[in-house]
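> Sequence and computational prediction follow.
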Amino acid sequence: WNIVDAPEVLKAFNPMWALRFFMEHGWHGIFILGAVVLAVTGGEALYADMGHFGAKPIRHAWYFFVLPCLVLNYLGQGALVLNNPEAVKNPFFEAVPDWALYPMIILATMAAVIASQSVITGAFSVSRQAMQLGYIPRMRITHTSHDTIGQIYIPGINWGIAVMVIGLVLAFRSSSNLAVAYGISVSATMLIDTLLLALVARALWPTSRYWIIPLCVVFFIIDLGFVIANGAKLLQGAWFPVVLGIVLFTMMRTWRRGRELLRDEIRKDGIRIDTFLPGLMLAPPVRVPGTAVFLTADPTVAPHALMHNLKHNKVLHERNVFLHVVTLPVPYAPEGQRLKIESVGDEFYRIYVRFGFMETPDVPLALMRSCDHGGIYFDPMDTTFFASRETIVATANRGMPIWRDKLFALMHRNAAPATGFFRIPGNRLVELGAQVEI
C-alpha cells in the first residue's frame, strides 16, 4: 500500500536514474554503493545448497517467489521513506502496521535463522570437498540422512562458525558496524565468482567466448565498483574479512604444501616396491593366513607400516595389498572406474580406489565390490588394515619457513585419522608410528 501512495518509486526499474545519479554525484556515488550492496546480500548464498537441491528448484524459487517478494519489500520501504523521511531510521518495521509489529519480529527472526542454514550447510559441503581435494585437514563427518548423501554435519566447522559469529557480535556490537564487514565479503565473493565463471566458460565452452566474455566484463565492472566502494571502509571494519581470508588461505596453502613435502620425504626415505619385492623373495619371511591392506599415499613406495611390521613382527600375510585412495576433480567417480587392480607378483597387489570430491570414501565397501570387477575377493573378517601415523618434526631451512612447518605439524596432529575418514573399522586396524622431518 505504500507503493500506491508513492508510485514514483517504480522509476527504480529504469537504470537511467542510476546512471544519472552517478553523473551528478561523481565519486560520491561510488562510495554510496557500499550501502547499496547490502540490498543484494544473500545473492551469493543462492548456490550454497546447489548440491542438495539442484539448479532448477533454486532457479524457480528465486524467480517465482524470492525475487518478487524482495522487489515489493524494497519498493515499499522506498515509498515509505518518500512519504515519511523520518521512517529512514527503521523503514522495514515502520512499514508494518502496529497490529502486525510483533508477528513481523517473530517472522523476521525465523527468516534470519532459516537463512543461516544455507550458509551453515553450504560450509559443510564446501569443507568436505576441500578435505577431499587436500586443502584442509580431515575432520569428523556425521551423516544425518540414510537416503541423501549430501546431508552431513561437521562438528568442527559448526563450532568454528559459532565461535566466529559470537566473536563478531561482541566486537562490532551493532548491525550497522557489522554491515561494513559484510559488504566487502559479499562484493568480493561476487567478483571472484565472475572471474571463475569466465575461466570455466573458457575451459568448457570454447565457442561461448564471443558472448560469455563480454557478459563477464560487464559483471566484472559492476562487481569491481562494489568492491572499491566497500574497500574505502577498510579501517571501519572491512579489514576483518580481508584478514580472515588471508589467514584461511595461508592455512590451506600450508596444509597442501606440507602434504606435498611429507609425501616427498616418505618417497625419499622409502624403498620402491619394484626393488623391495625381489629382495623379499631372496629371504622370504613367515606367511600367516589372511589379507593385509596397507594404506599408502605413494603406491610406488613400500609403506612405512609394511616395513615396520616386517621389522618388528617378522611376518607377512598370505595376501598383501597396497591401497591408494585417489580423489578425482569431479563430484562422483564413474562406477566403472572406481577400482584399478594391479598384480605386482607373489600375492602382492596394488589397488587404486577412486572417489569424487562430493562422495564419502568407504574403502571397505569399495574393496568388497572388487570381486565384481574381476578382482580379488575380500573377506571383511579375514582382512587387517595397516596404516602409518606420522609425527611431524619441524626443521629450519627445508621446504617451508619454520613457522609454516610448525603450523602444518599442529594441523596434522589435530587432523582426524585417515582410517576413520575412510570408514575403516577400528577392530580391523593396526596403526604404526613414524617420525618424519620436514
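Arrived safely.

> drop to CA atoms for contacts and neighbour counts, all remaining ones
Will do.

> immediately after the lengthiest strand in the chain, which helix or strand?
Scanning the chain for the strand with the most residues, using DSSP state E, yields strand 315-328. Following strand 315-328 in sequence order, the next helix or strand is strand 339-345 (DSSP states H and E).

> which of the residues in that following strand are buried?
For strand 339-345, a neighbour-count test (16 or more other C-alpha atoms under 10 Å) marks 339, 341 as buried.

> now it: how far from the chain's centre is it?
Distance of strand 339-345 from the chain centroid (C-alpha atoms, centre = their mean, to the nearest Å) equals 32 Å.

> So which elements touch that strand?
strand 348-356 (3 or more C-alpha pairs under 8 Å, 6 or more residues apart in numbering; DSSP states H and E).

> list the buried ones in the helix or strand following the strand it packs on?
Next along the chain after strand 348-356, taking DSSP H and E as the criterion, comes helix 363-368. Across helix 363-368, burial judged by 16+ other C-alpha under 10 Å covers 363-364, 367.

> How about stretch 90-110?
With the criterion 16+ other C-alpha under 10 Å, stretch 90-110 contains buried residues 91-95.

> next one: stretch 429-438
437-438.

> now swap in stretch 390-407 and tell me
Those would be 390, 392, 394, 400, 404-407, for stretch 390-407 by 16+ other C-alpha under 10 Å.

> Just the residues you listed: which are in strands?
Among these, the ones falling in strands (DSSP E) are 390, 392.

> Could you check the angle the longest strand of the chain makes with strand 339-345?
In terms of direction (axes from the mean of the first three to the mean of the last three C-alpha atoms, to 10 degrees), strand 315-328 departs from strand 339-345 by 150 degrees.

> Enumerate the positions of strand 315-328 that are buried.
So, applying 16+ other C-alpha under 10 Å, buried residues of strand 315-328: 316-317, 319-327.

> for comparison:
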Amino acid sequence: MGSATHEQSKQSGLMLAALGVVYGDIGTSPLYTLRECLNGHIPLPINAENVFGMLSLIFWGLMLVVSLKYVIIVLRADNRGEGGILALLALALRQMKTGSRRAMILTALGIFGAALFYGDSMITPAISVLSALEGIGIVSHTFDPYIIPITIAVLVGLFAMQRHGTASVGKLFGPVMLLWFSVLGVLGGWQIVQNPTVLHALNPYYALQFVVDNPKQAFVLLGAVVLALTGAEALYADMGHFGRPAISRAWFSLVLPALTLNYFGQGALLLADPTTIKNPFFLLAPGWGLVPLVVLATIATVIASQAVISGAYSMTNQAVHLGFSPRMDIQHTSETEKGQIYMPGINWFLLVAVILLVLGFRSSGALASAYGFAVVCTMLITTILAFAVFGHIFSGWRKWLVCGALVVLLVIDSLLFSANVLKIAEGGWFPLLIGLVAFTLMMTWKRGRALLYERLLAGELPLEGFVESLESSPPTRVEGVAVFMTASTDSVPHALLHNLKHNKVLHEQVVFLSIKTADIPFVSKRERVIVRRLGDTFFQIIATYGFKEDQSVPEVLAQVEALQAELHFDPMQTSFFLSRETIVEAKYPAMSFWRRKIFSLMNRNATRATQFFKIPPNRVVEMGTQVEL
C-alpha cells in the first residue's frame, strides 16, 4: 500500500513539474490564437457560423495533432527514455544502412528540423511576453507607449538570470502553471455557462462546413489555427525529464480541458459581444480581475519563454556531441541536475534577436505572421521520421494502424505547412532564414570535420606495427604517463609523431585515448570504458558517452584506474598531448571557398579541448599541424 502511495505521489510531482516546463508554450496560446483566427490576416464577420467554424478547427487540431500524434503515437518512440527530433533521428538512422541515400536525406531533414528550433526559440519569448503585456492597454490606453519598453525590460531580466540557473525558480513553475490553467478553465467555463450553445462547435461538422463554405479563406486561416498547436513539439522533447505517463496524464487531465474551456469561453464571449474581438482573452475577466490577470499572464509567458530558452541550450549541447556543431562553452547551473546548463554564447545571441523582433514587429498580431512556420516545418519532419521508426517498432495490424494514422497526420501537417508558406513574405522569412543559416553552419561543420578526419587519417601510420617497433627499439624514455587524445582507434596520433620528431623522447607509459559519442542519450557507467593493452607500456582507452552527456577526461581516467591496476594517473606525472589543426587551401579543394572559410572560422573559435573535456590546462601540450582542404 505504501509503495503504491509513494508511486502516486511521485507521478503527481512529475505531472506538476511537467506543467511548468512542457506546457508553458501551448498553455499561453489562448492569449492571441482566437483573436488572430477571426481578426488577423483575413478578418471574419463575428457570427455564429464563423466562430463555431474556427473553434471546431482549433479543437480538432488539438485532438488530432497534439493528442493523437504526439501524446498517443510519437511519445512511444523513445530513445532510451529520451525524446526530441535529434533523438528521433538517431532512432530512424539505426534502422538503415550508414551512408545510404535514404539515411543522408533523413539526416538532412532531421538537422533542418533541429535548426528551425532556433527561429522558434526567438519568436516564442517575443510574442508571448508582448501578448501578455498588451493586456495593459485594456486597463488603460495611457499605458500603450510603455508596452514595448516594459516587454524589453522583462526579456532582458529573463535572459540575464539564465547564468544563475533555473533550479530555484523552476520549483515555482509547476504551481504557477497549475494556477494559470485553473484560471483559464474558470474564465472560459463561466462564459460557456452563460452561452452554452457554443459547445456545438465540438462537433467536427462545423469545421468541415466552414472549410466547404470558405475553402480559400479556410486554407489561409490554417496559418492562424496552428498558433494553438505551438509548443506541441515540447511534449516529445522533454519526455526524458518527466516520462511519458506524467506528460500524457497532465495533458488529458488538465491542459486539454483548460485550453478547450478557454477557447470556447472566448467564443461564447464573442457571440454575446462581437466588439470584444480586440482582445477576447483579457476581456473574459471581470474589471477587478484584469490587472491580476495581466500579472499572471506575464509570469506564465516568462515561464513559457524559459522552457524554449532551455530547449535551445539542450539542442545545441546535443548538436555538439553528435558532431554538428563546434565545441562551445557549457556551464552547469545545478550540482544535482545534469540537464540544467547555461551557454553564454547562445543566450546573448537569442536576447539580441528577441529584442530586434520586438522592436521590428511591435505587436503580437504582427509577430503572429512570423510565428508558426518553423513549428509546422518541425512537425512535418517529425511525422516523416516517425514513419521510419514505427515501421520497425510495430508489426502486423498494429503497424498498419499506426502507419494509417500517420498518413492522415501527414496530410494534416502538409496542409498546415502549405498554409504557413503564405506567411513567409509577412515575417515567416525570419525563422526560415535563421533555420537555413543554422542548418548551413551545422552541415558545414559536419562535412568539414569528416574531410579533416579523412586527411589526418591518410597521413597516419597503423597503430599495431608502430607500437611493436617502438617497444623493440625505443627512444629515450622519461618518467610519467603520456595521454594522446585521438579520434582514430587504429592509427598513430599526429601528436605522437610530432613529439618523437621534435623531442625524441617517450614517456614510461603511453595511453591513446579516444572519446566517442553514441546515438543514444546516455551510456551506463559499466559500458563507458574499454581498456586494451597494446604492449608492455602502451595502452588504448575507448570511452563512449551518450549525446546528452558531458565528456570528462578526468572521469574516464579515474574509472580506468579502478579497472587497470598498472595504470595510475598522478596529476603531476601525467601529460596530455593534443593536435591543433590549421586549415589551409588545397591545390584541389574538397570544399567550396565560402564553406571552407566558414569551417575554418568555426574551427578557430571552437572552445578549447582542454576546457571542453575538463583536462587540467597546465598539463597539456598542443602540437600544431596544417591540413589542406
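Now that the structure is in, tell me what you want to look at. Since the structure is predicted, the reported quantities are computational estimates derived from the model, not experimental observations.

> So after superposing, what's the score?
Aligned and superposed, the two chains score 0.95 in TM-score terms (TM-score structural alignment, normalised by the length of the first structure); 438 aligned residues with a C-alpha RMSD of 1.8 Å.

> now whatever residue of the first structure lines up with residue 350 of the second structure: how far from residue 414 of the first structure?
Matched across to the first structure, residue 350 of the second structure falls on residue 161, judged by TM-score structural alignment. Applying C-alpha to C-alpha, to the nearest Å, the value for residue 161 of the first structure to residue 414 of the first structure is 18 Å.

> More neighbours: these two, which one.
residue 161 (15 against 12; other C-alpha atoms under 10 Å).

> Pull the contacting residues for the more buried one.
By C-alpha atoms under 8 Å, 6 or more residues apart in numbering, the contact set of residue 161 of the first structure is residue 120.

> average gap between the host helix or strand of it and the second structure?
Here residue 161 of the first structure sits within helix 155-172, counting by DSSP H and E. Taking mean C-alpha distance after the TM-score superposition for the first structure, the mean distance separating helix 155-172 of the first structure from the aligned residues in the second structure is 1.8 Å.

> Could you check that helix and say which residues are buried?
So, applying 16+ other C-alpha under 10 Å, buried residues of helix 155-172 of the first structure: residue 157.

> after it, next one along is what?
That would be, after helix 155-172 of the first structure and using DSSP H and E, helix 175-204.

> ok, which stretches of the stretch 351-500 of the second structure are helices?
364-370, 373-393, 396-421, 429-458, 463-472, 494-502 (DSSP state H, counting those that start in this stretch).

> Could you check how far residue 222 of the first structure is from residue 25 of the first structure?
Residue 222 of the first structure is 17 Å from residue 25 of the first structure, by C-alpha to C-alpha.

> Same check on residue 402 of the first structure?
51 Å.

> Quick one: closest of the helices of the stretch 351-500 of the second structure to residue 627 of the second structure.
When these are compared by C-alpha to C-alpha, helix 429-458 sits nearest residue 627 of the second structure, at 7.0 Å.

> and that closest one, which residues are buried?
429-432, 434-436, 438-449, 451-452, 456-457.

> check the fit of that helix onto the first structure and give the mean distance.
With mean C-alpha distance after the TM-score superposition for the first structure, helix 429-458 of the second structure averages 1.0 Å from its match.

> packing partners for that helix?
helix 101-133, helix 364-370, helix 373-393, helix 593-605, strand 620-628.

> Please tabulate the ones you listed in JSON lines and include distance to residue 170 of the second structure as additional columns.
As requested, these are arranged in JSON lines below (distance: least, C-alpha to C-alpha, whole Å):
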{"stretch": "helix 101-133", "distance to residue 170 of the second structure": "17"}
{"stretch": "helix 364-370", "distance to residue 170 of the second structure": "26"}
{"stretch": "helix 373-393", "distance to residue 170 of the second structure": "25"}
{"stretch": "helix 593-605", "distance to residue 170 of the second structure": "33"}
{"stretch": "strand 620-628", "distance to residue 170 of the second structure": "39"}
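
> who's in contact with the aligned partner of residue 233 of the first structure in the second structure?
Correspondence of residue 233 of the first structure to the second structure, assessed by TM-score structural alignment: residue 423. Residue 423 of the second structure sits next to 223, 369-370, 373, 429 when contact means C-alpha under 8 Å, 6+ apart.

> one more time with 7 Å
Counting by C-alpha atoms under 7 Å, 6 or more residues apart in numbering, residue 423 of the second structure makes contact with 369-370.

> From residue 148 of the second structure, how far out is it?
From residue 423 of the second structure to residue 148 of the second structure the distance is 23 Å (C-alpha to C-alpha).

> can you check residue 92 of the second structure too?
Distance from residue 92 of the second structure to residue 148 of the second structure, by C-alpha to C-alpha: 44 Å.

> If you count surrounding residues, which of the two has more?
Comparing residue 92 of the second structure with residue 148 by other C-alpha under 10 Å, the one with more neighbours is residue 92, at 24 against 18.

> returning to that earlier point: which of the helices of the stretch 351-500 of the second structure sits closest to residue 219 of the second structure?
Here helix 396-421 is closest among these (C-alpha to C-alpha), at 5.9 Å.

> that older thread, turn the buried residues of stretch 90-110 of the first structure into a markdown table, including distance to residue 175 of the first structure and secondary structure.
Shown next, in a markdown table, are the buried residues of stretch 90-110 of the first structure (distance: C-alpha to C-alpha, whole Å; DSSP: H, G, I helix; E, B strand; the rest coil):
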| residue | distance to residue 175 of the first structure | secondary structure |
| --- | --- | --- |
| 91 | 15 | helix |
| 92 | 14 | helix |
| 93 | 15 | helix |
| 94 | 17 | helix |
| 95 | 19 | coil |
